[in-house]
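*Asks:* Turn this into a model:
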Amino acid sequence: MNHLASMILKPTVFVGFWVVSFLDCNGQQNRPASDMQPRWASDDSYILFVSNRDEGNREIYRMNPDGTDQSVFISGDSIELLPSVSPDGSKVAFVTKRDGNFEIYLMKTNGNDPVNLTQSGSRDMVPKWSPDGKRIAFNSDRDGNSEIYVMNEDGSNQMRLTNRPGDDSQPDWSPDGKYIVFSSRASRSEPWQLFRMDANGKNPILLSRVGSDPKWSPDGKLIAFNSDHEGQYEVYVMNSDGTNQINLTKNEAVDSAPNWSSDSKKLLFVSNRDNNQDIYLMNADGTNVQRLTNH
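*Replies:* Model (predicted):
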């Protein structure tokens, strides 16, 4: 993977997944407040995102789809990351370091009943709900390197799906629940690639030789992802079989972290095009770019 100048961007690695952000390798802020990791609610009624605008703590915020009414959703003295709202909208899975290491928690969207699902003592990251809301895919380094796992929504029956050299991370389900797309790299000196596998971990297929952070569109037709194969991180889409890759952002800035609306017509993403890392919204064809946060 091509690394950009360290004075501009330092990718942050949380064992097996990349967060393109203005953080150094120790997770410390290098620039003013950064907003990242946008996620739609299951019905598109609100957006969750992560920000360190409050005294540098990375917390989870909530805002309306037009960027108004931004407020803290999940906060604490530790790091809160990577929210994922359940398909029925009643619960949110997220990553927190409140127990000393990165674990996946679950709580009701009203803020009640937080519970540690993974309890592995390792780094468990990137929770993604299955379309039926019964399972959660995630990546973990509990067996030495980052691999893809799946568990029941209550944290039971945690099962390893991948067993490959290097790192596997950033899982996302196909809308029918039959497949999981994920990022993989053979070593830290190799680029991230995109693979698809059956939901039981079998039959991995290479989709793209360069790419990370894949997100399957709800209509099943496209996969959005990050790629720097043209020299700069941009948001791309491709057909679900890996063909017809299209650069949507085409900007000199760093654009990353795409996330689909439920009707597959819009994409949230993160960009530093206005000299700070903020959340943006665009149509699925890359038109009508709107800035949602400006902190």
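
*Asks:* Could you use CA atoms for every contact and neighbour count after this?
*Replies:* Fine.

*Asks:* I'd say Val254 and Gly231 touch.
*Replies:* No - using CA atoms under 8 Å, Val254 is not in contact with Gly231, being 10.2 Å away.

*Asks:* Let's see this one next, to set against the first:
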Amino acid sequence: AGLPALVQRLDSMRVLVERGGKVYFGTLDEAGARKVAQEFASDILSQFGATSLVGSKVYYVSQRGSVKEIWQMNYDGSDQKPFSGYKSISTMPNVAPDGSKIAFTTFARGNPSIAVHSLETGRRLPFYNQQASMNATPSFTPDGKMILFSSTLSGIAQIYAANVDGSGLRRISNVRAIEVEPKVNPRNANEIVFVSGRSGPQQIYKMNLDGADVIRLTTGEGEASNPSWHPDGQHIAFAWTRGFEPGNWNIFIMDVATRETVQLTHGRGRNENPSWSPDGRHLVFSSNRSGTNQIWTMLADGTQAVQLTSQGINQMPVWSK
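*Replies:* Below is the predicted model of the structure:
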């Protein structure tokens, strides 16, 4: 008999849809209808064990004028709107695994520092920034209780960990080389990938949360950056210049255990900042293949590339549940 649903008009601005005891709310416009339909479809898929992208968000850096702010949009590029409003440079966003918080680097107070906001209210949350010339590239642990980041507290950019409010600071790396972009394995909170120049040009390394067992994952060819863990905790996507002119980045996937790599983009501009979708079947990334830096998505095999943004300059996307 199909899927029974009761639709009621609550007032001039709200609608209600009820199915199986669950209530879906939306505004009486196209956006509200889309929201209800997406949530409804997502719940149907979840009943069959599938992960839906419906309702997932992409946060990214957008320059539409003289400043760079954090923007947000739906997974399909719809409903693009600003999130931050610092009227400065805000960059390098990272979203907590449960989708409740976002951390990013902002220059609003002069030196680059870390800002943490609630994604439910939009309000800034407390985070103590160290007295350093740079605190940047924040990343949440899988439980969302800690943030890893790079800081020049010791004089050169190193990897640190702190509680989600900035307390309990602990230094993780200790070398005379710039180290940034720490990312914690979603399946193993003791394992980190990061970017380091300890062997020369920047490469991607792996180490334990205590700084031990450092292993270089990339070969040392070219430059490697922007590591992003697959939800399975066994693969990473990253940007690499291997085999190309300096500055010409492409997206690769690596099996971390075997270090085998697969190249996904080929000779179509500068492609970087990959981030996995919640279902692990898609990637969002930035590319200048259309003439300016824009946000794109593709399947995990590199096919079906779709451009999501076109206004301004857009980069550094992160896909959130």
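
*Asks:* before we move on, back to that, so Val254 and Gly231 of structure 1 - more neighbours on which side?
*Replies:* More neighbours surround Val254 than the other of Val254 of structure 1 and Gly231, with 23 against 12 (other CA atoms under 10 Å).

*Asks:* what's the counterpart of that one in structure 2?
*Replies:* Residue pairing (TM-score structural alignment): Val254 of structure 1 is matched to Arg270 of structure 2.

*Asks:* would you say Ser167 of structure 2 is within a strand?
*Replies:* No - assessed with DSSP: H, G, I helix; E, B strand; the rest coil, Ser167 of structure 2 is coil; it does not lie in a strand.

*Asks:* ok, the residue nearest to it when sequence neighbours are not counted - how many residues close by?
*Replies:* In space, Ser167 of structure 2 comes closest to Tyr128 once its chain neighbours are excluded; the distance is 6.6 Å by CA to CA, 6 or more residues apart in numbering. Neighbour count of Tyr128 of structure 2, defined by other CA under 10 Å: 17.

*Asks:* Contact partners for the aligned residue in structure 1 for Tyr128 of structure 2?
*Replies:* Using TM-score structural alignment as the criterion, Tyr128 of structure 2 maps onto Leu117 of structure 1. By CA atoms under 8 Å, 6 or more residues apart in numbering, the residues touching Leu117 of structure 1 are Glu103, Ile104, Tyr105, Leu106, Asp154, Gly155, Ser156.

*Asks:* OK, contacts around the aligned partner of the fifth one in structure 2?
*Replies:* Structural correspondence for Asp154 of structure 1 with respect to structure 2 (TM-score structural alignment): Asp165. For Asp165 of structure 2, the residues meeting the contact criterion (CA under 8 Å, 6+ apart) are Leu125, Pro126, Phe127, Tyr128.

*Asks:* Mind filtering these down to those shared with structure 1?
*Replies:* By both residues aligned by TM-score structural alignment, their matches' CA atoms under 8 Å, the contacts of Asp165 of structure 2 still in contact after alignment to structure 1 are Tyr128.

*Asks:* buried stuff in stretch 130-148 of structure 1?
*Replies:* 130-131, 133, 135-141, 145-148 (16 or more other CA atoms under 10 Å).

*Asks:* about what we covered before: hmm, which of the contacts of Leu117 of structure 1 are the buried ones?
*Replies:* Buried among the contacts of Leu117 of structure 1 (16+ other CA under 10 Å): Glu103, Ile104, Tyr105, Leu106, Gly155.

*Asks:* would you turn these into a markdown table with secondary structure and distance to Val72 of structure 1?
*Replies:* Shown next, in a markdown table, are the buried ones among the contacts of Leu117 of structure 1 (DSSP: H, G, I helix; E, B strand; the rest coil; distance: CA to CA, whole Å):
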| residue | secondary structure | distance to Val72 of structure 1 |
| --- | --- | --- |
| Glu103 | strand | 20 |
| Ile104 | strand | 19 |
| Tyr105 | strand | 17 |
| Leu106 | strand | 17 |
| Gly155 | coil | 26 |
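
*Asks:* Can you tell me which of these is nearest Asp219 of structure 1?
*Replies:* Nearest to Asp219 of structure 1, judged by CA to CA, of the buried ones among the contacts of Leu117 of structure 1 is Leu106 at 26.5 Å.

*Asks:* Any idea how far stretch 170-187 of structure 2 is from the middle of the chain?
*Replies:* 17 Å (CA atoms, centre = their mean, to the nearest Å).

*Asks:* Same question for stretch 102-109 of structure 1.
*Replies:* Remark: stretch 102-109 of structure 1 is offset 15 Å from the chain centroid, using CA atoms, centre = their mean.

*Asks:* List the residues that contact the closest residue to Asp66 of structure 1 other than its chain neighbours.
*Replies:* Leaving aside its sequence neighbours, Asp66 of structure 1 sits nearest to Leu292 (CA to CA, 6+ apart; 6.4 Å). Contacts for Leu292 of structure 1 (CA under 8 Å, 6+ apart) come out as Asp66, Gly67, Thr68, Asp278, Ile279, Tyr280, Leu281.

*Asks:* For the stretch 51-200 of structure 2, which segments are assigned as strands?
*Replies:* Here the stretch 51-200 of structure 2 has its strands, by DSSP state E, counting those that start in this stretch, at 57-63, 68-74, 81-82, 90-95, 101-106, 113-118, 124-125, 135-140, 146-151, 158-163, 170-171, 179-185, 188-196.

*Asks:* If you count neighbours, what's buried in stretch 112-131 of structure 1?
*Replies:* Those would be 116-119, 122-131, for stretch 112-131 of structure 1 by 16+ other CA under 10 Å.

*Asks:* roughly how far out does that stretch sit from the chain middle?
*Replies:* Using CA atoms, centre = their mean, the mean C-alpha position of stretch 112-131 of structure 1 is found 14 Å from that of the whole chain.

*Asks:* Same question for stretch 296-313 of structure 2.
*Replies:* Relative to its parent chain, stretch 296-313 of structure 2 has a centroid offset of 15 Å by CA atoms, centre = their mean.

*Asks:* That concludes my questions; thank you for your assistance.
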